[in-house]
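Peer 1: Provide a 3D model corresponding to the input given below.
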Amino acid sequence: MIKLILLGAVFVAVAVAAYIRLAPSDPARWHEDPRLVSRPTTPNFHLIRMVGGDAMPQVFQMAPDALAARLDEVARADGATLLAGSVQSGHMTYVTRTPWMGYPDYTSVLIEPAGAGAMLLAFARARFGRSDLGNNRARLERWIAQLDRPALTD
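Peer 2: All right, here's what the predicted structure looks like:
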């Protein structure tokens, strides 16, 4: 009887892990405008916008299309995949996954003109769980820190 219970528990654990890793990501649900989102009630997010965010947007001394292209390069180099939007529109949503369990996090970014430069607004959040252990904030800070650096080359 104990073996059967253990086997059932292992089956459930494998099923949950498979669901977390393989559950489809609906672009209509996850592709959001950081200016318009409501703050989640759970602490598993980081929001960068002018009003009501966790941080103020930084202005970069580059054109909006150049900032969008550079952000796409940085995000993809960090293992993110584009879920929705486009570099051309300056509004993209990326999916990143934790290494071991594959928990998906979604990062929606919007590039806007700011004087002679451009600024990045962003909303990064976890799909599952209540806490992200600060991963969404750390990812955004890592991406932003790399935006002013020279472009990656092959």
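
Peer 1: from here on, contacts and neighbour counts on C-alpha atoms
Peer 2: Will do.

Peer 1: show me where the protein has its strands.
Peer 2: Secondary structure of the chain, counting by DSSP state E: strands at 45-48, 59-60, 81-86, 91-97, 104-114, 117-126.

Peer 1: so who does the residue most central in space within the chain touch?
Peer 2: Among the residues of the chain, Thr107 comes closest to the average C-alpha position under C-alpha atoms, centre = their mean, at 2.1 Å. Counting by C-alpha atoms under 8 Å, 6 or more residues apart in numbering, Thr107 makes contact with Thr93, Tyr94, Val95, Thr96, Ala122, Phe123, Ala124, Arg125.

Peer 1: ranking the strands of the chain by burial, who's on top?
Peer 2: Comparing these by mean neighbour count (mean count of other C-alpha atoms under 10 Å), strand 45-48 comes out on top with a mean of 25.

Peer 1: about what we covered before: got the strands of the chain as TSV, with distance to Arg35 columns?
Peer 2: What follows is the strands of the chain, written out as TSV (distance: least, C-alpha to C-alpha, whole Å):
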stretch	distance to Arg35
strand 45-48	9
strand 59-60	16
strand 81-86	16
strand 91-97	11
strand 104-114	8
strand 117-126	7
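
Peer 1: before we move on, the earlier item: list just the nearest of the contacts of Thr107 to Arg137.
Peer 2: Ala124 (7.4 Å; C-alpha to C-alpha).

Peer 1: one more, please, to line up against the first structure:
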Amino acid sequence: MPRLRVVVAWILIGSTVLIAGTVVLIGRDRLLEITLGKVEYSPVIFSELIRSDRPNSYLLCPDSFCIAHSDRNSPIFQMPVSILKLRCSEIIEGQRRIAKLSTSSDGLQVDYVQRSAIFRFPDTITVRYVSIDAKHSALAIFSRSHYGRGDLGVNRSRIEGWLSELTAP
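Peer 2: Okay, the predicted model is just below:
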């Protein structure tokens, strides 16, 4: 039995060294792509969005803006869309491990990727700034994980956190 423990210990040590070496040589992001598949970033059209059956996303929409069932209706903000975009962008771009992927030609829709701290799993977040009238606006946000079936509530927490910061006095 003691010999078996030694063999198992050496296998674990060898595996750890092999994995660490692979991460160092090719990088965490590339290793994720090789092992779990390449992330396909596709544009979101909120009025045509069909959600998958996986519970690893969160959708915030103004009333009647999205065809898909939203997890929460967007609050109506007492500010023009330009101010909402400015304030929301400051909050989002102040987050850790987040990068802007693209901005629509009208400047009202932005895609971001945010990676988890340890394993760097990518979540894509699409934010659409919606003008209600000259003094009111709303948000449509679709936050989704690319790997796995669940997300432990990360996408919901992210959006709820942003809304809390946005509505704080």
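
Peer 1: drop the TM-score for these two in here.
Peer 2: Once the chains are laid over each other, their TM-score by TM-score structural alignment, normalised by the length of structure 1 reads 0.79; 148 aligned residues with a C-alpha RMSD of 3.0 Å.

Peer 1: grab the nearest non-local neighbour of the aligned partner of the residue nearest to the centre of structure 1 in structure 2.
Peer 2: In structure 2, Thr107 of structure 1 lines up with Ile125, judged by TM-score structural alignment. Closest residue to Ile125 of structure 2 apart from its sequence neighbours, by C-alpha to C-alpha, 6 or more residues apart in numbering: Ser143 at 4.2 Å.

Peer 1: do Arg35 of structure 1 as well
Peer 2: Nearest non-adjacent residue to Arg35 of structure 1 (C-alpha to C-alpha, 6+ apart): Arg49, at 6.3 Å.

Peer 1: ok, now Asp72 of structure 1?
Peer 2: Excluding the flanking residues, the one nearest Asp72 of structure 1 by C-alpha to C-alpha, 6+ apart is Val87, at 7.0 Å.

Peer 1: so the one you found touches Ala69, yeah?
Peer 2: Yes: Val87 of structure 1 lies in contact with Ala69 (C-alpha atoms under 8 Å); the separation is 5.9 Å.

Peer 1: for Thr103 of structure 2, what are its contacts?
Peer 2: Here Thr103 of structure 2 is in contact with Gln109, Val110, Asp111 (C-alpha under 8 Å, 6+ apart).

Peer 1: what's the spacing between the corresponding residue of structure 1 for it and Trp30 of structure 1?
Peer 2: In structure 1, Thr103 of structure 2 lines up with Gly85, judged by TM-score structural alignment. The gap separating Gly85 of structure 1 from Trp30 of structure 1 is 11 Å, by C-alpha to C-alpha, to the nearest Å.

Peer 1: residues in structure 1 matched by stretch 145-156 of structure 2, start to end?
Peer 2: Taking TM-score structural alignment, stretch 145-156 of structure 2 hits residues 126-137 over in structure 1.

Peer 1: what sits closest to the aligned partner of Thr98 of structure 1 in structure 2 if chain neighbours are left out?
Peer 2: Under the alignment (TM-score structural alignment), Thr98 of structure 1 pairs with Ser116 in structure 2. The spatially closest residue to Ser116 of structure 2, leaving aside those adjacent along the chain, is Pro122, at 6.7 Å (C-alpha to C-alpha, 6+ apart).

Peer 1: show me where structure 1 has its helices.
Peer 2: Listed in chain order, the helices found in structure 1 under DSSP state H are 2-22, 27-30, 64-77, 135-147.

Peer 1: in a markdown table, list the ones you listed along with mean neighbour count and distance to Ala114 of structure 1.
Peer 2: Conversion of these to a markdown table gives the following (neighbours: other C-alpha atoms under 10 Å; distance: least, C-alpha to C-alpha, whole Å):
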| stretch | mean neighbour count | distance to Ala114 of structure 1 |
| --- | --- | --- |
| helix 2-22 | 12 | 38 |
| helix 27-30 | 12 | 26 |
| helix 64-77 | 20 | 8 |
| helix 135-147 | 17 | 16 |
